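> dropping the sequence and predicted coords here.
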Amino acid sequence: MAQSQQKCYADKRRQPLSFEVGDHVFLKISPRQGLMRFGKSGKLSPRFIGPFEILERIGEVAYRLALSPQLSGVHNVFHVSMLRKYEPDPSHILDWVDFEVDECASYEERSVQILDTREQVLWGKTIPLVKVLWRHHGVEEATWEREAEVCSKFPDLFENT
């Protein structure tokens, strides 16, 4: 009985998402599976790229998008759950041209340089940390990571130090 009431309440609040031909939408992307950066979720990773124009509606929940030549390896038909309505605000637009998006609409997050180092002192041990600047992110979004993990994944960062 309680589940039925909850479903009824949720159904009243749910609005079906649909777009028209010619609308612009953002496309959802995600970091490549298995490349979870140092055991953390990709909270700094971009979630949507675009905007892209809708060329045609295919069935009830699929849309064909006008993708750029850089995304030629990605299939151009997407489920409505992968799309978000485009709000005309220049600050929402992510420069997706530099991304290397593969056929499953994902990309690999790469480090650019080490900004700082420090040691985290715990009860019985000391953990060396490095502050890493990530590609497609500003200095204010740099993160502290364990030095050993960064060294094993990105040895080229430690060649100059």
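Yes, it's here.

> okay, CA-based contacts and neighbour counts for the rest of this
OK.

> helices of the protein, residue ranges please.
Remark: helices assigned in the chain by DSSP state H are 2-13, 147-153.

> and the comparison structure, right after this:
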Amino acid sequence: MAQSRQKSYSDKRHRDLEFAVGDRVFLKVSPMKGVRRFGVRGKLSPRYIGPYEILERIETLAYRLALPLKLVSVYNVFHVSNICKYVHDPEHVLVYEPPELQEDMSYEEFPVMILAREV
């Protein structure tokens, strides 16, 4: 009885995750505690990497992702528990402005913003 009661509590919050081909998702770097994957180490390292595009749905719970060349040694099919939906945010886009080079191939550095100040 206790097990069925706990199952009913869990089923109220349970939702099936489904992604479509072409969606962008984040990939979980370390699915289990103590397991290091993709060469990412340390407790301050990011938990998710990406976003990556879904190429195809293998089965109900497996998806094939388009990984970059630096992750060529990683198998590109992942369980749905290891991916997280990416919601597009304009703040995620980084604007790259190349430095203005002088004739002697040097450039001038200057601070963009002061974040904190101590007196």
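That came in fine, so what should we check first? Model, not experiment: these values are computed from the prediction.

> which of the helices of structure 1 is buried the deepest?
Of all the helices of structure 1, helix 147-153 has the most neighbours on average by mean count of other Cα atoms under 10 Å, namely a mean of 15.

> how far is that one from where the chain is centred?
Chain-centre distance of helix 147-153 of structure 1: 22 Å, with Cα atoms, centre = their mean, to the nearest Å.

> which residues in structure 2 does it align to?
Aligned by TM-score structural alignment, helix 147-153 of structure 1 falls on no residue of structure 2.

> and that helix, what does it pack against?
Packing partners of helix 147-153 of structure 1 (3 or more Cα pairs under 8 Å, 6 or more residues apart in numbering; DSSP states H and E): strand 126-134.

> now with 10 Å, please.
Here helix 147-153 of structure 1 touches strand 111-121, strand 126-134, going by 3 or more Cα pairs under 10 Å, 6 or more residues apart in numbering; DSSP states H and E.

> and Met1 of structure 1, which of those is closest to it?
Closest approach to Met1 of structure 1 among these (Cα to Cα): strand 126-134, 49.8 Å.

> tilt between that closest one and strand 111-121?
For strand 126-134 of structure 1 against strand 111-121, the angle by axes from the mean of the first three to the mean of the last three Cα atoms, to 10 degrees is 160 degrees.

> residues in contact with the residue lying closest to Leu65 of structure 2 once chain neighbours are set aside?
Excluding the flanking residues, the one nearest Leu65 of structure 2 by Cα to Cα, 6 or more residues apart in numbering is Ile54, at 4.6 Å. By Cα atoms under 10 Å, 6 or more residues apart in numbering, the contact list for Ile54 of structure 2 reads 19-25, 63-67, 76-77.

> which one of the residues you listed sits closest to Tyr48 of structure 2?
Tyr48 of structure 2 has its nearest neighbour among the contacts of Ile54 of structure 2 in Val25, at 9.6 Å by Cα to Cα.

> wait, doesn't the closest one sit right on Glu18?
No - Val25 of structure 2 is beyond contact range of Glu18, at 11.3 Å (criterion: Cα atoms under 10 Å).
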